[in-house]
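Asks: Sequence first, predicted coordinates after that:
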Amino acid sequence: MPRKFSEFKDTLWYATAPQAPDTAPLQGEVKADVCIVGAGYSGLTTALELARQGVSVVLLEREEIGFGGSGRNAGHCTPTFTHYSLPELRKVLGAPWAERLIQRQTRANDKVGAMIARYDIDCEWEQNGYVQGALFPSHLKTLQGHMAAYNAVGARTRMLDRDEVRAVTGSSRFYGGWFHEEAGGLNALAYSRGLGRAVIAEGGRIFTGSGVTGCTRENRAWVVRTPQGSVRAEKVIYTTGAYTVAGWPKLDQSFRIMRVFVAATQPLSQASQAVVLPRRTTIQDGRGDIYVYKYNRENRIVASMFPMGARGQDPAFTRQVLSDRLRWLHPDLREDLRWEFFWYGELDMQRRTVPRLYGLAPGVVAMTGLSGRGVPTGSMIGGILSDWAMGVAEKDLDLKLEPLSRQPLYMSIAPQMALRGYRLRDNLRARRQGAPLPPHA
């Protein structure tokens, strides 16, 4: 049975993004050097990289451009890793793969900004930095470790003391924070649609409403089939992530789905903007069970959390949690909050959630594992996938090619259990150090 994904048209981005470029379903057979499946950030940037080099590219999408995580995410663009520190990543990936991926990821926002400028993408791009706060004193040591590790590879980050973090974020709750000045934010769907227009401008072909039903080898070419047509190509790249439906056997078993929710308030008054993120940074409150928020162009607060118990299931209670947490972080906020948009997205979780490059067959690869840093990671991954398509030797790629693997059943509950563990850990640390707990902690 096909997976049922959360409603796409509920998102703030769907209500505010510029119109999508004109596309249509694939009819009949077409030929290309490379066929890409999935029109999210990864597929779009791969297509763009290849089209700019004169490669004939066809991009197939079951729904519409940005339908998956690339149109639903909260719009944060922070060029870091979420699940591993840099020393941990080096242990997980080993040499030379870790250093190559670190370099790509930490410079991803350079690429995002350059593409937005080059193709004049109207997507609310603001590069005002990211703050991870410390809600108890001992967290500062961890953040100092992040600062040292990221600065050592060329990132521009620094620590904020208590007065500085209040000036930047408007919150008096933090003992300090880690500030990444290269981070930014955007309208997630507007960016996707802008990349789509760029692909078409460079000569790439995009067919929407064209879900892939199969891919077979015929006469030294791959034939990728859709309900009303097919693409005959030398190479095929799957970039469907958590929104994978059929297309290749067992690809949808290489991850487990985890949901996240995002909500947006009404446009806030100037008085509220003066006490909540006065410098329009993105902020993560520093807890393992995260609360992260930023402004959009209309001065709405866009916040996201993971579902846990009634949070994320009961709409009224969830809105209350979001409001209570924001007011606790910003006690000077006096305006009544109305969460006018509320939506869900799906993440492709794995036991080792970093970008993964799977060799499916000679001339066919798939990529998954962007969860949590989709904007910068999806934007930089196109360079790696296009390198593969252009024939760069496997040993010289910036991701290691590995066989497709099935995720264990426990991954269906492991991410939720980890969140609960993070919450318990942070609560215990805060109590031991005399730090107040946020509401609903």
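Replies: Here it is on my side, so go on. Quick caveat, the model's predicted, so the values are computed rather than measured. Residues are numbered from 1 along each chain as shown.
Asks: switch to C-alpha atoms for all contacts and neighbour counts from now on
Replies: Fine.
Asks: So which residues of the stretch 301-441 of the chain form helices?
Replies: Here the stretch 301-441 of the chain has its helices, by DSSP state H, counting those that start in this stretch, at 315-329, 374-389, 414-432.
Asks: ugh, wrong one, I meant the stretch 101-250 of the chain
Replies: Under DSSP H, counting those that start in this stretch, the stretch 101-250 of the chain gives helices at 108-118, 139-152, 162-169, 188-201.
Asks: list the contacts for residue 343?
Replies: 6, 7, 8, 10, 11, 72, 261, 262, 263 (CA atoms under 8 Å, 6 or more residues apart in numbering).
Asks: In addition, the following structure is provided for comparison:
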Amino acid sequence: MQHSTTAYRAQPHAPSYYAASANPAPERPPLQGAVSADVCVIGAGYTGLSAALHLAEAGFKVVVLEANKVGWGASGRNGGQIVHSYSRDVDVIEAKYGLDTARALGSMIFEGADILRSRVRDYGIQCDLKNGGVYAAMSGKKAEQLQHHQELWQRWGHPGLQYMEGEAARRIVNSERYSAVLVDPTGGHFHPLNLALGEAAALESRGGVIYESSQVTRIEQLASPIVHTEQGQVTAKFLVVAGNAYLGNLIPALAAKSMPCGTQVIATEPLGALADELIPSDYCVEDNNFLLDYFRLSADKCLIYGGGVIYGARDPAHVERIVRPKLLKTFPQLKNVKIDYGWTGNFLLTLSRLPQFGRLNHNIYYSQGCSGHGITMTHLAGRLLSEAIRGQADRFDAFAKLPHLPFPGGRLFRVPATALGAWYYQMRDSLGI
């Protein structure tokens, strides 16, 4: 596994609401010289931090290498919403891969949220965590899909979803755009960058070491992997690759089976009392379109609104121009509101829309490709990676056995082909089917 060794300069956080309101964090120097560890983790996002913290709690000596800063990628830029399951739900998994696979994966669909909440509770992480999430429908057909969602999750041991229409739905999210909502009291929302920073501090409290500004340049697959950066190297018994959409071409075999995609988010100025009129429940909201919108209120009553996908992860020139029309369709009364922040970030898409777990050899593990459904999945992934390294790989292998399909036509055609498919589903969304 080779990578060009051109000089690398660490980048600051995206110009987001989250970066502007982040809790204080220490400066973590880059790796210099040679160090050793039981486990080396590439990437200080949720997947890497979750795996590292689980392992450190189990007594492993863990080193994390981060090219930029803790939570620099999707983990510090996302919508901050706790949404259960995977980007393809259990009914799709059962139809494609059979009942045994559905049972194995279905037994874990609510676990990631429990892990996240336990981290916040056990380590006293200040990240504005609030309970309650909403799925919203824009048509009668989409409302039927919400009812199917409710029945499906009830069958898989999650009976608490509440379906509402009309005025009852307006008391949850006050928008004429939605004909029905499905309320999940066990959903929730939080400040995503502060969660990552808190998990990093938790790892360090357990003896873990994080090196920022330490891009990995190459990996030697020896009996004990050696991970090289520009200024140092880590020799470890195990390696966890958790770079996701920001791994680049460090490991071509992983890059060939995934595609970075960009999503856009804006944050309004603080809305004061108006915020409570828009979302009286103070729950987070996402619609159930294929190309969905998602939004919530921050702790200081800014509306954080995201939506849209840029296939191939090209940074759009004007985030506000892309997202503001979506916001105004939902809340037209905000036509004169000021947008304080606009930013973009990448998530990693797989052809199946299911996460990819696996081994590059007996002691190099990876997890990637949550396909836009990563907050709870990454926390679960960290636990499964930890279990596999500790010799309990059954649950890890339930995911690793799924086929990891390359995009048709290879890297050249994966962007236009995927965008064409998205266009088809966008047309279906616009017709309410």
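Replies: Alright, I've got the coordinates. Predicted, not measured: the structure shown is a model, and the values here were computed from it.
Asks: TM between them?
Replies: Once superposed, chain against chain, the TM-score is 0.90 (TM-score structural alignment, normalised by the length of structure 2); 422 aligned residues with a CA RMSD of 2.7 Å.
Asks: related to what we said a few turns ago, most neighbours, which of the contacts of residue 343 of structure 1?
Replies: In terms of neighbours by other CA atoms under 10 Å, the contacts of residue 343 of structure 1 top out with residue 72 at 28 neighbours.
Asks: Now which residue in structure 2 aligns to it?
Replies: The alignment partner of residue 72 of structure 1 in structure 2, by TM-score structural alignment, is residue 77.
Asks: Wait, its match touches residue 192, no?
Replies: Yes - between residue 77 of structure 2 and residue 192 there is a contact at 7.0 Å, judged by CA atoms under 8 Å.
Asks: Overlap of the contact sets of the two?
Replies: Common neighbours of residue 77 of structure 2 and residue 192, counting by CA under 8 Å, 6+ apart, are residue 18.
Asks: about what we covered before: which ones among the contacts of residue 343 of structure 1 lie within strands?
Replies: 261, 262, 263 (DSSP state E).
Asks: quick one, what contacts the first one?
Replies: When you say that, I think you mean residue 261 of structure 1. 304, 305, 306, 307, 312, 342, 343, 344, 345.
Asks: now with 6 Å?
Replies: Taking CA atoms under 6 Å, 6 or more residues apart in numbering, we find residue 261 of structure 1 in contact with 304, 305, 343, 344.
Asks: Let's check: the centremost residue of structure 2 is which one?
Replies: Centroid-nearest residue in structure 2: residue 374, 2.8 Å away (criterion: CA atoms, centre = their mean).
Asks: Distance of that one relative to residue 179 of structure 2?
Replies: Using CA to CA, to the nearest Å, residue 374 of structure 2 is found at 27 Å from residue 179 of structure 2.
Asks: What of residue 333 of structure 2?
Replies: 19 Å.
Asks: Neighbour count for these two, which is higher?
Replies: residue 179 (19 against 12).
Asks: So what does the more buried one match up with in structure 1?
Replies: So, by TM-score structural alignment, residue 179 of structure 2 is matched to residue 175.
Asks: ditto for residue 129 of structure 2
Replies: In structure 1, residue 129 of structure 2 lands on residue 125 (TM-score structural alignment).
Asks: Surely that match touches residue 186?
Replies: Yes - when contacts are counted by CA atoms under 6 Å, residue 125 of structure 1 is listed as touching residue 186 (4.5 Å).
Asks: quick revisit: for residue 196 of structure 2, see how far away the match of residue 72 of structure 1 is.
Replies: In terms of CA to CA, residue 77 of structure 2 sits 11 Å off from residue 196 of structure 2.
Asks: for the stretch 1-150 of structure 1, what spans make up the strands?
Replies: 28-37, 57-60, 76-77, 130-134 (DSSP state E, counting those that start in this stretch).
Asks: For residue 300 of structure 1, find the nearest of these.
Replies: Evaluated over those, closeness to residue 300 of structure 1 peaks at strand 76-77, with 14.2 Å, by CA to CA.
Asks: Residue 349 of structure 2 contacts residue 371, correct?
Replies: Yes - taking contacts as CA under 6 Å, residue 349 of structure 2 lies within contact range of residue 371: 4.2 Å.
Asks: Between those two, tell me which one has more neighbours.
Replies: residue 349 (28 against 24).
Asks: Residue 300 of structure 2: which element?
Replies: Taking DSSP states H and E as the definition, one finds residue 300 of structure 2 inside no helix or strand.
Asks: quick one: the counterpart of it in structure 1 and residue 124 of structure 1, what's the gap?
Replies: Using TM-score structural alignment, the equivalent of residue 300 of structure 2 in structure 1 is residue 298. Note on residue 298 of structure 1: its distance to residue 124 of structure 1, by CA to CA, is 10 Å.
Asks: Now do the contacts for residue 195 of structure 2.
Replies: residue 127.
Asks: Just to confirm, what residue in structure 1 is aligned with it?
Replies: Using TM-score structural alignment, the partner of residue 195 of structure 2 in structure 1 is residue 191.
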